[in-house]
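> I would like the atomic coordinates for the input below:
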Amino acid sequence: MFRRFTLVTVALTALVAFLVGAIFAGGVARSSIEAGPQPKAPAPRLVSRTSAVLGPSVNFADVVERINPAVVNIDATTRGRESRRRRDRTGIPDPPEPFEFGPRQDRDGPHRGAGSGFIIDVDGSILTNNHVIDRAERITVKLSDGRTMRARVVGSDPDTDIALIKVDGQTGLPVAPLGDSASLRMGEWVCAIGNPLGYEHTVTVGVVSFLGRKLFDMSLDNYIQTDAAINFGNSGGPLINARGEVIGINAAISSRASSIGFAVPINGATAILPQLRARGRVTRGYMGVALRDVDPDLERSLKLTVNHGALVQDVTSGSPADRAGLRPYDIVTSLDDHTIVTDDQLIREVSARAPGSAAHLRFVRDGREQGITVKLAERPARESGDKAEQTPLPSERRTDSDGTLGLVVRDLDRQTADRLELPKATKGVLITRVEPMSSSFDGGIERGTVLLEINRQPIESVADYRRAARAAHAGDILTLYIYSPDLEQRQLKTIRVEDR
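Sure thing, here's the model as predicted:
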């Protein structure tokens, strides 16, 4: 009995020992697998992702240390303040402050404004905004080392708000390296340096919020939007990327919100520097057309045969495009055998050419491709003043209120056409009201404009409009051809008919 118990005990002991050994061996084997090269890979990736989330990989203190010496303060003085208040590119009418420092200045006495700039070559050439030095009779520059000296205007371009000034007799000045604004991406870290409200060499940091923003000129504007703080006095200062390169010239702020600033892309400045140095001004090629993109709504409503290009909305009378035979509704698809995808692309390529040069266009008209050659003229200077707002007067003439499109229109008479300064032979109906929350309201149709056509069908009277509106069904997309007296330009607007 005792012997049998002993044998059972020995057997159980051996079994337990075997199992413990197997578990231990498995554990060692598993540990050796986990210690191998495959499981180690996730660890560094996790650390890398974490570091990217926690902050930028650049030390902006190093960037600022390199660039700050090239940033300058600019004081611009005129003999007297203009009597009229103008709206500058900051988006806010001229205030007496914060541009002015010290005691309140006499309107008829000297007027002093302040801004920023940055040195781009060792002999003292400085980039800034045109609106910083516009009409200035004396320009004073203060360097980062405290030296103050006079500067002169080399050239300026109001259309892009860029100016080149220079301090003479200098060598070995610190220079801000210029980058490539075309390589920017939304969300990229940037910093701004300038003199907001007179606080010299202030540094702010943010990201690129948007690229290609249009503010003042729908054709040439291509602003970088950033949430890096920009205030009065920052104008003309550099916007800098994480590599320590200037990629923009701080130029404007929103008057309705904070943390919304805008900078001119540096590529726009480098492109015109040769002209500013050589002639003091910039000339650009010009065709004389108003353009818009081809989008799905336009393609559907006009039954277009192409889905890309620049669609001609209006042609200026007597312009190169007019003489060459371009018409509204033509779609430009290529320029010198280079495909045109958007209207912005065509505008920039034409503007980059010299006046007097030839541009070979391919375009689609009524479904058929054609070609013409346009001899470019010089782009006219931007008008300094806005046309006075024209508000239609009440009239007893026949009107029509339409629930389908949300418009109230009336026939044009000679008196109204003269008051609105409409082009001769303009035929259409005057839009006297746009119903809120209607499809026309959503489509950007404005009161006081003239409706010329709907889906290329002439609208010359209230009766014509009524027939076109009644023929529209819910879900239809209509293209309205509009003349805006304020812009002195024809435009194409698309609206989607709603079930009312």
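
> from here on, contacts and neighbour counts on C-alpha atoms
OK.

> Helices along the stretch 51-200 of the chain, start to end?
Here the stretch 51-200 of the chain has its helices, by DSSP state H, counting those that start in this stretch, at 60-67, 130-133.

> and the ones you listed, which is most packed in?
Mean neighbours per residue, mean count of other CA atoms under 10 Å, is largest over the helices of the stretch 51-200 of the chain for helix 130-133, with a mean of 25.

> TSV please, covering the helices of the stretch 51-200 of the chain and showing distance to Leu311.
Shown next, in TSV, are those (distance: least, CA to CA, whole Å):
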stretch	distance to Leu311
helix 60-67	44
helix 130-133	32
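
> closest one to Tyr223 among the ones you listed?
helix 130-133 (15.1 Å; CA to CA).

> Work out the gap between the closest one and the centre of the chain.
Taking CA atoms, centre = their mean, to the nearest Å, one finds the center of helix 130-133 at 20 Å from the center of the full chain.

> one more to line up against the first:
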Amino acid sequence: MCRAGLLRPFVLLAFLVHLCLLPLAEAGNRKICPDNFSQLAVQAAPAVVNICVTESDMRRGPSGLWPWDPGEEPPEENDPPPDFYKFFEKLWPKSSPDELKDLDPLLRSVGSGVIVDASGLVLTVNRDLPVSGQIWVRIKGNKPLPARLIGSDQETDLALLKLKGKHNFFRLSLGNCETLKPGDWVLACGNPSGLGFSMTAGIVSAKGRSLPGKQFAEYIQTDAKISRQFRGGPLLNLKGEVVGINIVPEDGNTDAGFAVSSKLAVDVINQLKSSGKVVRGWLGLSVEALTPERSKRLGGAEKMGVLVKQVAPDSPAQRAGLSKGDVILRYQGCPINKPKDLIQRVAASKKGSQVTVTCLRDKKEVDFIIRISARPDSGRAAPPPGYAENLLGVKLVGVTRELKDKFSLPVEYGLMVVELDAGGPAGRAGLLRGDIICEASRLKITGLPDLQKILKGLKPGRGLMLKVNRGDKFFDTALDLP
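Just a heads-up that it's a prediction; the model follows:
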């Protein structure tokens, strides 16, 4: 028999074995995608909350908008003058106390959050949280619960809230994001206003991403859809653990989803719990990346090190002896290949701790022992309530869609003056009750946080230019601030 004839049975056998293995391979591929996420949805829903705010403690009372509970007589010392009654009686029809007995505060949803501790700690994002006024948290199947701001971190945009009262809240555990790999399945969860618990599924596109203006944080990128109302909600792995906190970039781009890693979130939570602020380490120098050619000329490795561009006077780096032109190779023994490596390792170092920085100087390695300081302006605790209002001598309430529709207001945004100290800065500038502040320093005012930010940035003695709406007219006025 020829050789081809002898081989024919073996070829046929190999072909049949291949056909038999195909279904097994396809079954293996199908297992890569979970059958469904229903169990994870049931597990996560009770801990994913909606965050709402009120920008004033004012409520709708029996004859309009009053700073006391519906149905109660106002204290004499707080009784506004008659023109105040007339003004708001025109705005709101009279309602009986029975109709207003169960009225919830006027709330505006600003995003989502996740309960991370049974005592009522809620992790969310800082953006749009009010500087003054009440924060509310909607939990599945319950009325809004009041919460207070423990503190926030501007660099990561994370904020920690504490629900008022003692309850054993359902929580989600913070997982290990280090085990995540590109291609792993994740779920982005949120609690949008009017919709309740929602989630989208996707995969991890990349880890360690950077975003403009956020030098201390690395982000998980995912193709799971993350809308504005999802920001502050958790990014879950298939175990139901929180591996990230959803954010939306400042440019508003939602084509790709991003989340602050749980590793960074844990550090932020711990610092906010203990002191109400986040403090980061500081060396007091600026660095730039090295090209391979320049690194070789300086005597370093082709892909290692960052060049010191500047050392701040009387900084930890200067006191330790570092100078312009040094090449930083290692930080606490860990290789430094790009500026971000150094920035994030320094930021994670505790104030007062000693670190070893290995530099290349005159083609020789030199170790410097440096005591870490706190980064200037690092970590701000929750601001005192009523700062903006007290400074201007007014009581303000945000213009909501309900207010605009109900009173046919000519503006879409702004802060309405509902109380006024005639001798205060706003009163001296000619503002009246019912005026709406639309702009400050030529910047749009959509809520108290906007005004607070502008006031914080003003130097002492500087005036404040306001654009104000009164009736169907707009005018500019300047305030002299203390």
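
> Report the TM-score for the pair.
The TM-score (TM-score structural alignment, normalised by the length of the second structure) is 0.60; 329 aligned residues with a CA RMSD of 3.4 Å.

> Tell me which of the helices of the stretch 51-200 of the first structure approaches Asn307 of the first structure most closely.
helix 130-133 (38.5 Å).

> And that closest one, what does it pack against?
Judged by 3 or more CA pairs under 8 Å, 6 or more residues apart in numbering; DSSP states H and E, helix 130-133 of the first structure is in contact with strand 111-119, strand 162-166.

> What residues sit buried inside stretch 280-299 of the second structure?
280-285, 287, 289-290, 295, 298-299 (16 or more other CA atoms under 10 Å).

> got it, and stretch 330-349 of the first structure?
Neighbour counts over stretch 330-349 of the first structure (16+ other CA under 10 Å) mark 330-335, 339-347 as buried.

> next one: that stretch to chain centre, how far?
19 Å.

> can you pull out the strands in the stretch 351-482 of the second structure?
354-361, 364-371, 373-374, 380-381, 394-398, 415-420, 436-440, 443-444, 463-470, 473-480 (DSSP state E, counting those that start in this stretch).

> between those strands, which one is nearest to Gly321 of the second structure?
strand 364-371 (7.3 Å).

> how close does Gly325 of the second structure sit to Ser286 of the second structure?
With distances taken as CA to CA, to the nearest Å, Gly325 of the second structure is found 11 Å from Ser286 of the second structure.

> between the two, what contacts are shared?
308-309 (CA atoms under 8 Å, 6 or more residues apart in numbering).

> Trace Gly113 of the second structure over to the first structure, please.
When the first structure is aligned by TM-score structural alignment, Gly113 of the second structure is paired with Gly117.

> just Phe84 of the second structure next, same as before
So Phe84 of the second structure corresponds to nothing, using TM-score structural alignment.

> now swap in Phe258 of the second structure and tell me
For Phe258 of the second structure, the aligned residue in the first structure is Phe262 (criterion: TM-score structural alignment).

> The closest residue in space to that match that isn't next to it in sequence and Ala251 of the first structure, how far apart?
Nearest residue to Phe262 of the first structure in three dimensions, chain neighbours excluded: Gln225, at 4.5 Å (CA to CA, 6 or more residues apart in numbering). Distance, Gln225 of the first structure to Ala251 of the first structure, by CA to CA: 10 Å.

> any residues in contact with both of the two?
Common neighbours of Gln225 of the first structure and Ala251 (CA under 8 Å, 6+ apart) are 261-263.
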